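Colleague: With the input below, show me the fold.
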Amino acid sequence: MLLSEIMDRPVMDTDAAQSIGKVEGLVITARPPRIAALRLKKTNGGGTLLTWQDVHAIGPDAIMARANAREGTTEDIAERAAACRSLPGRRILSERGTEIGLLQDIDFDPESGKVLGLLTSSGTLPGQGLLGIGSYAVVVQEA
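Modeller: Okay, the predicted model is just below:
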């Protein structure tokens, strides 16, 4: 599944069956490359981060999450969220500093949250090559 496919998709509370927000982006960890949280916009109370373990299912029309899931997000996730703001369009650099292209989309497994690939302006890079994400660039292993 691609990030672009879930952007603006409603996130529903499984207990109250009401919207708690819409997907604005992903918070990703590099080691291992996986989704740590969903960034939400237009939230109805609570925070703007939904940890991945609180995501119950990703359906074609909505994402289902546990009630009160946004409470108590950790400082570590909040720190990562700052670096992961606006990932599409970010530069991709090799570990040696060579510019590879621009990040266009992120392919991930909707069950596990594992990052499968980074779609770039110059092709697709394997997710397991992700080394780090900073405010300036995404760093990957050189092929």
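Colleague: use CA for all of it now, contacts and neighbours both
Modeller: Will do.
Colleague: show me the contacts for the residue nearest the centre of the chain.
Modeller: The geometric centre of the chain, computed from its C-alpha atoms, lies nearest to residue 26 (C-alpha atoms, centre = their mean), at 1.9 Å. Counting by C-alpha atoms under 8 Å, 6 or more residues apart in numbering, residue 26 makes contact with 3, 35-39, 81, 84-85.
Colleague: Could you also give me the structure for this second sequence? I'd like to compare it with the first:
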Amino acid sequence: MMLFTEVRGLPVLPQAAAGPLGTVASLTVDVATGRVSHVRLRRRFRFRFRFRKETVLSWEAVQAVGPGAVRLRSAGALDQVPPGHDMLGRQVLTDAGAGHGTVLDVAFVPETGRILAVFTTRGEVVAGRLLGLGDHALVVRAD
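Modeller: Here you go, the predicted structure:
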């Protein structure tokens, strides 16, 4: 088990011995499948006048996630996908409209990307209760 906060900021390393492609900015979750679907990374350009750019990698491109880095199967797996929603810091609402705090962290299985639990300011929410994630909130099934 790993936490999203442990992965954020890790270097993303290609399979070859080249330098890092960037650092993990966030993980995108497909709530319908209960899995991490993409890794969003912040890339750095060599020129000072350029800004950082965010790139998205499919979870299938990830070979291993460890405490020191995210290693890729292939460096050519950059995706162009619609914007994702970062779960960390997102408000949590039940399907009945009641507030359930704010997301503090998410536990997942690094080998598969399967979500185990979401930790909120009001307690733990098991992955089976996740219903949707949008601009405003993470929606979960009421107890």
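Colleague: returning to that earlier point: can you redo the contacts of residue 26 of the first structure as CSV with neighbour count?
Modeller: Converted to CSV, the contacts of residue 26 of the first structure look like this (neighbours: other C-alpha atoms under 10 Å):
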residue, neighbour count
3, 17
35, 21
36, 22
37, 26
38, 22
39, 21
81, 22
84, 23
85, 16
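Colleague: what about the second structure, which of those hold up?
Modeller: Retained in the second structure by both residues aligned by TM-score structural alignment, their matches' C-alpha atoms under 8 Å are the following of those: 3, 35-39, 85.
Colleague: sorry, back to before: would the residue nearest to the centre of the first structure count as being in a helix?
Modeller: No - going by DSSP: H, G, I helix; E, B strand; the rest coil, the assignment for residue 26 of the first structure is strand, not a helix.
Colleague: so how far is residue 36 of the first structure from it?
Modeller: For residue 26 of the first structure, the distance to residue 36 of the first structure (C-alpha to C-alpha, to the nearest Å) stands at 8 Å.
Colleague: How about residue 30 of the first structure?
Modeller: 10 Å.
Colleague: One more: residue 5 of the first structure?
Modeller: Noted for residue 5 of the first structure: a distance of 18 Å to residue 36 of the first structure, by C-alpha to C-alpha.
Colleague: Helices of the second structure, residue ranges please.
Modeller: Per DSSP state H, the second structure has helices spanning 4-7. These are given in chain order.
Colleague: which residues in it form strands?
Modeller: With DSSP state E applied, the second structure shows strands at 2-3, 11-13, 22-30, 35-43, 53-58, 62-65, 70-72, 78-79, 91-94, 99-108, 115-120, 123-126, 130-133, 137-140, listed in chain order.
Colleague: got a list of what the residue lying closest to residue 43 of the first structure once chain neighbours are set aside touches?
Modeller: The spatially closest residue to residue 43 of the first structure, leaving aside those adjacent along the chain, is residue 21, at 4.1 Å (C-alpha to C-alpha, 6 or more residues apart in numbering). For residue 21 of the first structure, the contacting residues are 10-12, 40-44, by C-alpha under 8 Å, 6+ apart.
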